[in-house]
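J.: build me a model from this:
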Amino acid sequence: LLDQAFALGRLESILADVVRPVLERIGDDWAAGHQMIAGEHLLAAAVRARLERLLSDARGTVRGTAVLACPAGERHELGLLALAVLLQEDGWQVAYLGADTPIGSVLDFAAVVSARVVCLGLCMEHAAGELERVLADTKTPEGVALVLGGPGATHERVDRLGALYAGCELGPAVEQLRALAPA
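T.: A predicted model of the protein is given here:
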């Protein structure tokens, strides 16, 4: 069914209207004790494999480089991986570093590749709190916009960190990032 959905629809629509609601439902059921974690992991693995295949289809860049990662302690990466695929489709050169990546390494890498943006995905409160603590002592490279998205990226947290808020919706996040680097 997942392959059919990806084959028949627009990528952004499939991610927003099919994949996200199913993953959220499974996560909610698991949190309520109604779902085995194995079912969530099975679906997540299938979605991750599909998104990684799409991301490996490199395209020409017109907007610049975007570095995407989940900070240390954050393992929920599918939303950020979906954003990476959509940004690549929108003309970005994407460097997707994945889950549980120390922020110092992310920012060092962003400087090396002359990234325009660093996008961090936040779901879990413990990872978001740790990110705040580390960023208080870390400088974002000159000319790099720090963008936070996901349920853990509250407006208050984003303001405290001097970052930009991407929210939880993929389409608006892509539009916001597009405005940072028009083609």
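
J.: from now on I want contacts and neighbour counts done on CA atoms only, so please keep to that.
T.: OK.

J.: all helices for the chain, in order.
T.: Assigned helices in the chain, in chain order: 2-8, 11-14, 20-31, 37-55, 78-89, 103-112, 125-135, 155-161, 170-180 (criterion: DSSP state H).

J.: could you also give me the structure for this next sequence, so I can compare it with the first?
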Amino acid sequence: MTAATTAADPTDAYAGYLDCLADADEYAAIDMAIGLLDAGVPAERVLLDLVAPAQSEVGERWARNEWSVAQEHAATHISEQVVAAVAAHANPRPTGGRVVVACMDGEWHALPPRLVAEVLRLRGWQVTFLGASVPAAHLVSYLHRYDAHAVALACALPMRLPYAHRMIEACRRSDVPVVVGGRGFGADGRWARRLGVAWAPNAPAAAELIADERALRGVPPARLAHLADDEYASLVRRRGELIDGALADLRERVPAARAYSPTQLDATVSDLGHIVDFLAAAVYVDDPSLFTEFVEWLSEILLSRGVPAGAVARPLDHYGVALRDFPRAVRVLALGRAALPAADR
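T.: Have a look, this model is predicted:
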């Protein structure tokens, strides 16, 4: 065991823990976490001051193209094993009611809500963690079977917000209060407020909200009157057509695209689809910043992977023409175009 693994503070152990993730050394990572617990560090601190920030750094290394998808998946698996080991070592006994924790339907980033689940468990709640991508109907069926005090739902990607809203409303129809979290609701929770749901920026805040049922239920209603224009629904119906048209346009304008490998083609179609999905989500919540933040991020990701400048601007231009009869979508696309770095315009 290295000197870092014997540290009695999560912040001191952080660099060594990242090394364990980089080396895919599951056993050393678990030993480090258990060593902190044995040194008297509370389990909640190990989870929130060691595992959580390390996982954020893993995502950043993937985004900077320093780590491959395989390395990111391996590191995430190790952190999941560490969380399980910490939970087993702490082994708290519930003193409160049942809280159900789950990812939104289509949401696969399960480690952050798992951390929330374990913090709630450490604070005395009887927690059921349903994991990644839980269909709304299955969640509601579970709530009907078990008497839940609250539901905590996670969303990492803003493009899932329309689905998140349907899931939130399904829980409410079961008379179970909801708290949400994750980057998908905005760094300040602004899209949670737009959907009329309680939002927590982190696990301790979620625990405090869940303990205060009055605050949990006393949120202003959703502000979605703009959906009456049917622009969002019409945009979603045209998703496949838009992607096909953008791909055809790309092949016509960029001859090299005609020789893409199957892997390159899959990645391109995926990116074109994500642009449509983020655009639709921005129209749903009536907030262009959702889309502009996404195109800035996508431009950075593609640049780090050597994709030529203009790769984002071209589909934005194509979608702008194809959606000329969609005034809110056209406005969002124009703002996204303006937000691109000068080299990409």
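
J.: ok so, going back, the helices of the first structure into CSV, with extra columns for mean neighbour count?
T.: Converted to CSV, these look like this (neighbours: other C-alpha atoms under 10 Å):
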stretch, mean neighbour count
helix 2-8, 12
helix 11-14, 16
helix 20-31, 15
helix 37-55, 15
helix 78-89, 24
helix 103-112, 17
helix 125-135, 16
helix 155-161, 14
helix 170-180, 16
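
J.: can I get these in TSV with distance to Ala145 of the first structure?
T.: Shown next, in TSV, are the helices of the first structure (distance: least, C-alpha to C-alpha, whole Å):
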stretch	distance to Ala145 of the first structure
helix 2-8	31
helix 11-14	23
helix 20-31	26
helix 37-55	22
helix 78-89	15
helix 103-112	10
helix 125-135	14
helix 155-161	11
helix 170-180	8
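
J.: quick one, which of these is nearest to Thr65 of the first structure?
T.: Taking C-alpha to C-alpha, helix 103-112 is the member of the helices of the first structure nearest to Thr65 of the first structure, at 8.5 Å.

J.: list the helices and strands that closest one packs on?
T.: When contacts are defined as 3 or more C-alpha pairs under 8 Å, 6 or more residues apart in numbering; DSSP states H and E, helix 103-112 of the first structure packs onto strand 64-71, strand 117-121, helix 125-135.

J.: and those as CSV, adding distance to Ile103 of the first structure?
T.: Written out in CSV, the entries for those read as follows (distance: least, C-alpha to C-alpha, whole Å):
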stretch, distance to Ile103 of the first structure
strand 64-71, 6
strand 117-121, 9
helix 125-135, 7
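
J.: which among these is found nearest to Pro141 of the first structure?
T.: Among those, strand 117-121 comes nearest to Pro141 of the first structure, with 9.8 Å by C-alpha to C-alpha.

J.: whereabouts in the second structure does that closest one align?
T.: The aligned range for strand 117-121 of the first structure in the second structure is 150-154, by TM-score structural alignment.

J.: and what of stretch 86-106 of the first structure?
T.: Under TM-score structural alignment, stretch 86-106 of the first structure corresponds to residues 119-139 of the second structure.

J.: follow-up on the earlier one: so which of the helices and strands packed on helix 103-112 of the first structure comes closest to Val144 of the first structure?
T.: Closest of these to Val144 of the first structure is strand 117-121, at 5.1 Å (criterion: C-alpha to C-alpha).

J.: what is the orientation angle of that closest one with helix 103-112?
T.: Per axes from the mean of the first three to the mean of the last three C-alpha atoms, to 10 degrees, the angle that strand 117-121 of the first structure makes with helix 103-112 is 150 degrees.

J.: got the contact list for strand 117-121 of the first structure?
T.: The contact list for strand 117-121 of the first structure, computed with C-alpha atoms under 8 Å, 6 or more residues apart in numbering, reads 65-71, 74, 77, 79-80, 106-107, 110, 144-150, 153.

J.: go again using 6 Å as the cut-off
T.: When contacts are defined by C-alpha atoms under 6 Å, 6 or more residues apart in numbering, strand 117-121 of the first structure is touched by residues 66-70, 80, 144-150.

J.: great, nothing more from me.
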